[in-house]
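Novice: This is the structure alone, sequence omitted:
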C-alpha cells in the first residue's frame, strides 16, 4: 500500500509538469504571439504575420490528428525493461521543452530580417514540438488502464493524477505574469517583453521535464494476462479499430464540442484582464482561486461519483459552468465579480475532465470485448487528440479575434473601442455558452457506457479468458 501511494505521488508529479506545459502551449503561447512576437512599425504587416502563424498552428494540429492514432499504436507495441509508456513520457518532455523555448523567441530577429525564413523555421520546430508533446501526452494518460482494471481504483489513481495536473495547470495562471514582468525590461502595457516570455517558457519546460523524470522513476505498470492482445493491431487497422469503438467516438465528439466552449473562455481570460479590466496583475488572483477550488473538486471526485454516478456529476458540472458564463458576461469591469465568475467557471472543469477520462479509459475493455483487441494507448490517445483539435480551433479563433478587436502589440484597455469590446464579448461568452450546451446534449443522447456496464464487461472478459485457458 505504501509503494502504491508513492507511485501515485510520482504519477501526480508527472501530470503536474505535463499540464503546466499544456497551459503554456494552449493558452499563453498565442498571447505571446499576438502581444510580443511581431512589433514592427507596420501594424498591417504584424497582423498579417499573426494570421499566418495562427494558420500554420491550425493546419499542423489538424494534420496531426491523423498522426496521433499511429503514435498510440506505436506506444502499444513498445516493449522495454521500463514498460511501454515511461520512455515516451521522458523523451517527449525533453524534446518538447527545448523546442517550445525556441518558439518563445523571434529566432534571432528573423521575424524582422527574414519573415519567410522565420515562418518556415517556425512550422518545422512547432511540428517537432507538437509530435513529441503528443507522444508524451498519449503515454502519460494511457498508463491509467495499465495500473488497474477496477473502475473505482482507476478513479482514485486518476484523482491523484488530476490533482497534480490541476495544480500544474493553474499554477501557470499564478506565475505567468509575475515571471514575465520580472524578467521584462519593458512592461509593454502589462503584457511584458520577449525576454520575459522566453524566461517563462524556459522555466516551464524545466518543470515539465523534471515531473516526467519523477514519474519515470516512481511508477510501475501492472502485469496482467488481460493486457496481452490476442493479436497485434497493425497500422492499417488503426482507424478501423477506432471507428468500430462507437462509445469511444461518441465520447470524443461530445467532448470536442464542449471543449470548444471551455477553451474559448479559458484562453481569453488573460485578454479580459489586460484589455477589459486593464490590470493584468489581478490575473494571478484568479490562478490562486483556481488552484484552491480545482484541488478541492478533484479530491471530492471519487466520493461524488460513488454517491451520484459519473453521468449525474457531468450534467451538474455543466449546469454550474453555464451559470458562471452568464455571471461572467455581466461582470463588466468589476474585478471581484470577474474573479468570482471566472473561478466558478473553472470549478467543475476538473470533474468533467475526469468523467470523460474515466469513460474513455473504460472504452479500452469495451473495445476489447467487442473487437477482440486490447489497445490501451490507441484508445487513450483520443482524449489528447480531441483536446488538441479543440485547442487548435480555438487558437485560430483567438488569433483572428485579437486582430479583429485590436488586442495586439501596443494596445491597452484605453485603446479598445466600445464596438470592439462588444465583439470580443460575443466571442468570449455567447459562442462558448452554445458550444457547452450542444456538447451536453450530444453526451446525453449517445454515451451509454456507465460504471455498471463497464463492470459487467470486465467480468465477461475474465470469464472468456478463463475459458480460453482451460
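Specialist: It's in. Please read these numbers as outputs of a predicted model, since none were measured by experiment.

Novice: From here on, just use CA atoms for contacts and neighbour counts.
Specialist: OK.

Novice: got the contact list for the residue nearest to residue 396 when sequence neighbours are not counted?
Specialist: Nearest non-adjacent residue to residue 396, counting by Cα to Cα, 6 or more residues apart in numbering: residue 54, 5.4 Å away. Contacts for residue 54 (Cα atoms under 8 Å, 6 or more residues apart in numbering) come out as 395-396, 399.

Novice: what about residue 54, helix or strand, and which?
Specialist: Counting by DSSP states H and E, the element that carries residue 54 is helix 43-64.

Novice: Work out the gap between that helix and the centre of the chain.
Specialist: On the basis of Cα atoms, centre = their mean, to the nearest Å, helix 43-64 sits 20 Å off its chain's mean C-alpha point.

Novice: residue boundaries of the helices in the stretch 151-300 of the chain?
Specialist: With DSSP state H, counting those that start in this stretch as the criterion, the stretch 151-300 of the chain has helices at 151-183, 194-218, 238-244, 246-271, 283-308.

Novice: could those go into JSON lines alongside mean neighbour count and distance to residue 47?
Specialist: Shown next, in JSON lines, are those (neighbours: other Cα atoms under 10 Å; distance: least, Cα to Cα, whole Å):
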{"stretch": "helix 151-183", "mean neighbour count": "22", "distance to residue 47": "23"}
{"stretch": "helix 194-218", "mean neighbour count": "22", "distance to residue 47": "17"}
{"stretch": "helix 238-244", "mean neighbour count": "14", "distance to residue 47": "38"}
{"stretch": "helix 246-271", "mean neighbour count": "22", "distance to residue 47": "17"}
{"stretch": "helix 283-308", "mean neighbour count": "19", "distance to residue 47": "26"}
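
Novice: which among the contacts of residue 54 end up buried?
Specialist: Among the contacts of residue 54, those classed as buried by 16 or more other Cα atoms under 10 Å are 395-396, 399.

Novice: related to what we said a few turns ago, please tell me how far the residue nearest to residue 396 sits from residue 205.
Specialist: Residue 54 sits 22 Å away from residue 205, going by Cα to Cα, to the nearest Å.

Novice: Residue 346 too?
Specialist: For residue 346, the distance to residue 205 equals 24 Å [Cα to Cα].

Novice: Residue 425 - nearest residue in space that isn't next to it in sequence?
Specialist: Sequence neighbours aside, residue 329 is the residue nearest to residue 425 in space, at 7.2 Å (criterion: Cα to Cα, 6+ apart).

Novice: and the one you found, how far is that from residue 427?
Specialist: As for residue 329, its distance to residue 427 is 11 Å (criterion: Cα to Cα).

Novice: Give me the more crowded residue out of those two.
Specialist: Between residue 329 and residue 427, counted using other Cα atoms under 10 Å, the more crowded position is residue 427 (18 against 15).

Novice: one more structure, for comparison:
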C-alpha cells in the first residue's frame, strides 16, 4: 500500500500540473498548475483522514481503560533503556533522511538536468510496478539471506545506484537504470527495519519488564517525518544554490549550478546511507534467532505476575480441551521444561485439527506476536498458558492466525487461534498443544479425568481444580 501510494504521485504529478497550467514553461508548468495539484492532494488528504477517523472502530478492552498517564520522561526512559530500539532508530533516521533527499530531488533532475519534466511519469510508473515486485520477494529473500544480510545487500545496490546516477548526465536510459538501482531495495529495507522495530517490543519487555508496544511502533513513522523535513530543507537549499527557481529552465542552469545540485543530492545521501550501515553493523544485534530466544524466555516467565492473585471459588473449577485430539500426560511432552511442570501442572493434546478455542470464560492477557501461544486469566483466577507446538516460535507466526487481542474478554468455546498443521510438520517441529496452569500451586486438588490416549473433542472437560 505504501509503495503504491508513494509512487503513484510520481506518475500523476506532471500530467496534473501541465493539465491545469496556462503556460507549460518548458514542461515544468506554472503556478496555476501547481496550485491545483496541491489542492487535489490536500482534498484527498482531508477525505482519507476523515475516512480513517470515522471508519476505524476500537475493540473495547479493560486494558485500554488504564488511566495511568505516561509522561515525557517516561517516554525518554523507554527509548533510552531499550538499546536495540535506539540503535535501529539511529540507523534508520540516517538512512531515511538520505533516501528522502535523493527521492525528492528526482523531479528537479528531470526538469532542470534532463529538461523533460513530463518524463518523470515514466520513472513513477516503473517504480510502482518494480516496488510491488520487490515487496513480494521480501519473504523469500529474508528467509534465504536473513534480515541482516538482506539489509547490507540492499545498501550495496543502492550505493551503486547513487554512483551511476551521479554520472548519468542527460541520458534518460542511464538515469532510469540508476534510479531503479536506488529504488528497488527501498521497500525491502523498509520491511527489514519495520520487522526489527516490531521485535523491539519483546526485547523491551524482556529487558525492562513491561511492554511498550504503541510507543515502540510509533518510532518508525516519526523518523520518516523527520527525514522528510530534513530533505525539504536540503532540497530547498540545493535548488536555490543551483538557480532552479521560478522561471528557470534546463538551458538556464549553469555547469556550476548543476555540480552544486549534484553534490547536495548525491554526495550527502551517499554519506548518510554509509553512516546508517555502520550504525546497523556495529549496534543492531537483534536478529531473528535472538528474538526467538527472547520470546521463548518470555513464555517461560509468563503469568508469574498473576500467580499470587486470589482464586475465588466455592467449589470445583473445570478446564475443557481447547482443541480436538489425543490426550497426553504432560510428562510425555518432548520439552523438558513443560514436562517437569516448570511452567505449572497441566496436560497436552496431539491435535487432530488446527482450531484452538477458549476452555473457559476469561480475559486474554497475552497474545504472543508469533501467534503460537496465548495467555488467559479466568474469571475465577485460573492463569492458563496454551502453547501450540514445540519450537514453533522459530516459524515467526507463519501458518498461525490469532482471533483475539490482549485485554479482550472471551467466552468458553470462542475461537482463539487457528494454525495450519502442515507448516509445523514441514519445518520438522512437534505440533503438540500444551496447556499449563501457571498458578497450579494454589489448588489442593488437580484431577485429570480422562486417561492419556483418550480421544477428545474441543470442549470436553479434561481437568478439575479445587
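Specialist: Right, received. Where do you want to start? Please read these numbers as outputs of a predicted model, since none were measured by experiment.

Novice: Once they're superposed, what TM-score comes out?
Specialist: TM-score of the superposed chains, computed with TM-score structural alignment, normalised by the length of structure 2, equals 0.61; 307 aligned residues with a Cα RMSD of 2.5 Å.

Novice: about what we covered before: now the contacts of residue 54 of structure 1 in CSV, with distance to residue 155 of structure 1 and secondary structure?
Specialist: Putting the contacts of residue 54 of structure 1 into CSV (distance: Cα to Cα, whole Å; DSSP: H, G, I helix; E, B strand; the rest coil) gives the following:
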residue, distance to residue 155 of structure 1, secondary structure
395, 31, helix
396, 34, helix
399, 37, helix
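
Novice: so which of the residues you listed comes closest to residue 191 of structure 1?
Specialist: residue 399 (16.0 Å; Cα to Cα).

Novice: In structure 2, what sits opposite that closest one in the alignment?
Specialist: Taking TM-score structural alignment, the alignment pairs residue 399 of structure 1 with residue 236 from structure 2.

Novice: Please tell me how far its match sits from residue 177 of structure 2.
Specialist: For residue 236 of structure 2, the distance to residue 177 of structure 2 (Cα to Cα) stands at 26 Å.

Novice: next one: residue 366 of structure 2
Specialist: The gap separating residue 366 of structure 2 from residue 177 of structure 2 is 48 Å, by Cα to Cα.

Novice: So those two - more neighbours on which side?
Specialist: Ranked by neighbour count (other Cα under 10 Å), residue 366 of structure 2 and residue 177 place residue 366 first, with 20 against 16.

Novice: So for residue 369 of structure 1, which of the helices of the stretch 151-300 of structure 1 sits nearest?
Specialist: Smallest distance to residue 369 of structure 1 across the helices of the stretch 151-300 of structure 1 (Cα to Cα): 11.8 Å, for helix 238-244.

Novice: and residue 265 of structure 2, what is it in contact with?
Specialist: Residues in contact with residue 265 of structure 2 (Cα under 8 Å, 6+ apart) are 101-102, 105, 235, 238.

Novice: again, only using 7 Å
Specialist: By Cα atoms under 7 Å, 6 or more residues apart in numbering, residue 265 of structure 2 lies in contact with 101-102, 105.

Novice: okay if I get those as JSON lines plus distance to residue 35 of structure 2?
Specialist: As requested, these are exported to JSON lines (distance: Cα to Cα, whole Å):
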{"residue": "101", "distance to residue 35 of structure 2": "23"}
{"residue": "102", "distance to residue 35 of structure 2": "24"}
{"residue": "105", "distance to residue 35 of structure 2": "20"}
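
Novice: Provide the secondary structure category for residue 373 of structure 1.
Specialist: coil (DSSP: H, G, I helix; E, B strand; the rest coil).

Novice: if I look at whatever residue of structure 2 lines up with it, how far off is residue 249 of structure 2?
Specialist: Matched across to structure 2, residue 373 of structure 1 falls on residue 210, judged by TM-score structural alignment. Going from residue 210 of structure 2 to residue 249 of structure 2 by Cα to Cα gives 57 Å.

Novice: Looking at those two, which is more packed in?
Specialist: Higher neighbour count among residue 210 of structure 2 and residue 249: residue 249, with 19 against 13, using other Cα under 10 Å.

Novice: quick one: what's aligned to the more buried one in structure 1?
Specialist: Aligning on TM-score structural alignment places residue 249 of structure 2 opposite residue 412 in structure 1.

Novice: swap in residue 277 of structure 2?
Specialist: In structure 1, residue 277 of structure 2 lands on residue 440 (TM-score structural alignment).

Novice: Residue 75 of structure 1: neighbour count?
Specialist: Burial of residue 75 of structure 1 is recorded as 24 neighbouring residues (other Cα under 10 Å).

Novice: So what touches the helix or strand where it lies?
Specialist: Applying DSSP H and E as the criterion places residue 75 of structure 1 in helix 68-77. Contact partners of helix 68-77 of structure 1, identified using Cα under 7 Å, 6+ apart, comprise 84-85, 134-135, 138, 235, 238, 375-378, 381, 385.

Novice: ok, and the most crowded of those?
Specialist: Within these, most neighbours by other Cα under 10 Å means residue 377, with 31 neighbours.

Novice: I'd like to check which residues are in contact with the residue opposite residue 294 of structure 2 in structure 1 once aligned.
Specialist: Structural alignment (TM-score structural alignment) places residue 294 of structure 2 against residue 457 in structure 1. Applying Cα under 7 Å, 6+ apart to residue 457 of structure 1 gives the contacts 365-366.

Novice: quick one: residue 356 of structure 2 and residue 402 touch, right?
Specialist: No - using Cα atoms under 7 Å, residue 356 of structure 2 is not in contact with residue 402, being 9.6 Å away.

Novice: Is the aligned residue in structure 2 for residue 430 of structure 1 part of a helix or strand, or is it coil?
Specialist: With TM-score structural alignment as the criterion, residue 430 of structure 1 lines up with residue 267 in structure 2. At residue 267 of structure 2 the chain is in helix, as set by three-state DSSP.
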